[in-house]
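A.B. asks: got a structure for you, letters missing:
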């Protein structure tokens, strides 16, 4: 990097009492070589809200003694973030970890384990908001009815044509499956609402906000560390899982069998309650993305037929994969229930879980706020 380009980084590094010998450019991350060691300097642009969330996550994880995140160093004036007035950017400093060679499938398992641990150690609980549950339930029912009506109108319009477009043909081919999925979503929503009626406490955790195996590093001993908490927020842990599984199932081919294993790994380290699990399944299987694509097709003439067909096909694959994932998890839960009942009937003394989630972990109680 040119000396003129390096000036902002030198100014920032002096606040950590570091004198760089050499700096390598990795985009938003700079690899800094010093006599004290090798460091990673990350450049960020935070809004005030993002900055507060980031600092809360860093401090909360540190206070809870969680050590499987890449540490963020304090500057000489006791700050985690340092501003550069000339560029308007902020920076934070971390140790440089040379990422070890780990199999891709193992990375996903380790990611789920670390996400579960973060959710567990940062969990707080409080009184459940039943009036909000009812409002959410009624609004969601109305949304399902609207989507189904729109789907029926669009297939009627498409079938009136002598020659359908590729988009319309693809949609009509999967129309029956789409309507069945809406029925499945409705049943899941009803089950969720029933589960909330017995709910006295609600819980939230610190969510990473961008779970990805690319945000996991391994040191020379093989220990894993999460980094990139730039999108962190506080909410139910299902929102971290929802974003992760949606992205995982949007790729092709979808690895549904592996995804079941990822869910098991998470659940062994942090158990979702019945209502949390059902709400996750509701969000995973609802067809709102397909509904938006159909609306875009009808209202945006600038988008090409090829582009919109690809979007619809990928969303259909995602819907199918999500349904298979949820079905397999539900079957596993039911099988374990049956085995527990069989053991009790035969005097096996089998212990039943507090939750119907078959992938058992321990529930943690603490302080809380309600956040959906």
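C.D. replies: Done, it's in. Every value quoted in this text rests on a predicted model; they were computed, and no experiment measured them.

A.B. asks: make it CA atoms for all contacts and neighbour counts henceforth
C.D. replies: Fine.

A.B. asks: and the strands in the stretch 51-200 of the chain?
C.D. replies: 82-84, 89-95, 124-127 (DSSP state E, counting those that start in this stretch).

A.B. asks: any idea which of the ones you listed is most buried?
C.D. replies: The highest mean neighbour count among the strands of the stretch 51-200 of the chain, using mean count of other C-alpha atoms under 10 Å, belongs to strand 89-95: a mean of 19.

A.B. asks: hmm, who's touching that one?
C.D. replies: Defining contact as C-alpha atoms under 8 Å, 6 or more residues apart in numbering, one finds that strand 89-95 is touched by 12, 38-46, 70-74, 80-84.

A.B. asks: can I get the buried part of those as one PyMOL selection?
C.D. replies: To isolate the buried ones among the contacts of strand 89-95 in PyMOL, judged by 16 or more other C-alpha atoms under 10 Å, type:
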select buried, resi 12+38+39+40+41+42+43+44+70+72+73+74+80+81+82+83
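
A.B. asks: so of the contacts of strand 89-95, which ones are in helices?
C.D. replies: Residues of the contacts of strand 89-95 located in helices (DSSP state H): residue 12.

A.B. asks: got another one to weigh against that:
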């Protein structure tokens, strides 16, 4: 058996193996373990980032056990295998509290791994110019498409729905452009940028509890050293992909994170820009225009409606963030000594 051959390097006698995709649950003479695989290419960054977190004093990661010869992974048939304890994750707390703890732990992980690295001014300018040019083309596309729809005597159901949504999509895009411009004006002369070790696949399913009730991150195979919004944005956007809702809980999660690891003003500007950007709504329109996927009219309409729900859910969060950041600025100004 494949697992038995690998586990010889750990001096474990296998009693039974259960398969869970890329994870094997190992029942052995020394307890229950999780045996996972990762590609050697991705494994180099993964183990380096894990080691970096340990060195910085962050230990809320499910530990990786070394083999008898000290290696943290065993290479076999082009795959890297590594061994961890199998945590039962019996925590039964409320959903919101679990998310609050996740964001608190994420903030601690980012705070302990934060590092400023040099950044090339030309590269920043190139990124800004490319992004603004791309967004400008997208704005021109949706403006031209809405004009073509409005000229028709009879619009299709998709075209009619898009015309109803157009103002909100355009407003979100303009807001994203405005925040991106503010970010660039504030950072164009900066020579450094803050990076952290990100989780890479942040999910509530990847935050589990040990038998003492402490939360631990798992599945850090996609971890990278990048700015913190690389963790925050995907999680919040994924959470907001639901029916129309007022996402106060999303805002609470974010500001719980910010309590332990505040974003700088320029980092918040970039975060607000990317969060507000209505890329998925615009892509739905382009898919319809180019008839990608060969879907039915109903399917295209359903897709646009779902993306619009996302846009409105995000709009609520963006508005709340804008209000709170404005209050923080006003409070800071009030605290300044009067001349």
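C.D. replies: Ah, there it is. Keep in mind it's a predicted model, so treat the numbers as computed, not measured.

A.B. asks: on that earlier part again, export the strands of the stretch 51-200 of structure 1 to JSON lines and append columns for distance to residue 103 of structure 1.
C.D. replies: Shown next, in JSON lines, are these (distance: least, C-alpha to C-alpha, whole Å):
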{"stretch": "strand 82-84", "distance to residue 103 of structure 1": "36"}
{"stretch": "strand 89-95", "distance to residue 103 of structure 1": "23"}
{"stretch": "strand 124-127", "distance to residue 103 of structure 1": "34"}
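
A.B. asks: quick one: which of those strands is nearest residue 312 of structure 1?
C.D. replies: strand 89-95 (38.2 Å; C-alpha to C-alpha).

A.B. asks: average offset between the closest one and structure 2?
C.D. replies: With mean C-alpha distance after the TM-score superposition for structure 1, strand 89-95 of structure 1 departs from structure 2 by a mean of 1.7 Å once superposed.

A.B. asks: tell me if I am right that residue 225 of structure 1 is in a helix.
C.D. replies: No - using DSSP: H, G, I helix; E, B strand; the rest coil, the assignment for residue 225 of structure 1 is strand, not a helix.

A.B. asks: ok, back up a step: of the strands of the stretch 51-200 of structure 1, which is nearest residue 224 of structure 1?
C.D. replies: Nearest of those (C-alpha to C-alpha): strand 89-95, 13.9 Å.

A.B. asks: tell me how far the residue in structure 1 sticking out farthest from the centre lies from residue 304 of structure 1.
C.D. replies: In structure 1, the greatest distance from the average C-alpha position (C-alpha atoms, centre = their mean) is reached by residue 162, at 43.4 Å. Using C-alpha to C-alpha, to the nearest Å, residue 162 of structure 1 is found at 21 Å from residue 304 of structure 1.

A.B. asks: residue 330 of structure 1 too?
C.D. replies: Taking C-alpha to C-alpha, one finds residue 330 of structure 1 at 39 Å from residue 304 of structure 1.

A.B. asks: same check on residue 133 of structure 1?
C.D. replies: Taking C-alpha to C-alpha, one finds residue 133 of structure 1 at 40 Å from residue 304 of structure 1.

A.B. asks: more neighbours: residue 330 and residue 304 of structure 1, which one.
C.D. replies: residue 330 (17 against 10; other C-alpha atoms under 10 Å).

A.B. asks: what does the more buried one align to in structure 2?
C.D. replies: Using TM-score structural alignment, the partner of residue 330 of structure 1 in structure 2 is residue 322.

A.B. asks: what's the helix or strand for that match?
C.D. replies: According to DSSP states H and E, residue 322 of structure 2 maps onto helix 297-335.

A.B. asks: mean shift of that helix relative to structure 1?
C.D. replies: Looks like 2.2 Å for helix 297-335 of structure 2 (mean C-alpha distance after the TM-score superposition for structure 1).

A.B. asks: please spell out which residues along that helix are buried.
C.D. replies: 300-301, 303-318, 321.

A.B. asks: who touches the residue nearest in space to the middle of structure 2 in this structure?
C.D. replies: Centroid-nearest residue in structure 2, with C-alpha atoms, centre = their mean: residue 234, separated by 2.9 Å. For residue 234 of structure 2, the contacting residues are residue 202, by C-alpha under 8 Å, 6+ apart.

A.B. asks: just give me the match in structure 1 for it.
C.D. replies: Under TM-score structural alignment, residue 234 of structure 2 pairs with residue 243 in structure 1.

A.B. asks: helix, strand or coil for its match?
C.D. replies: Relying on three-state DSSP, one would call residue 243 of structure 1 helix.

A.B. asks: separation between it and residue 260 of structure 1?
C.D. replies: From residue 243 of structure 1 to residue 260 of structure 1 the distance is 15 Å (C-alpha to C-alpha).
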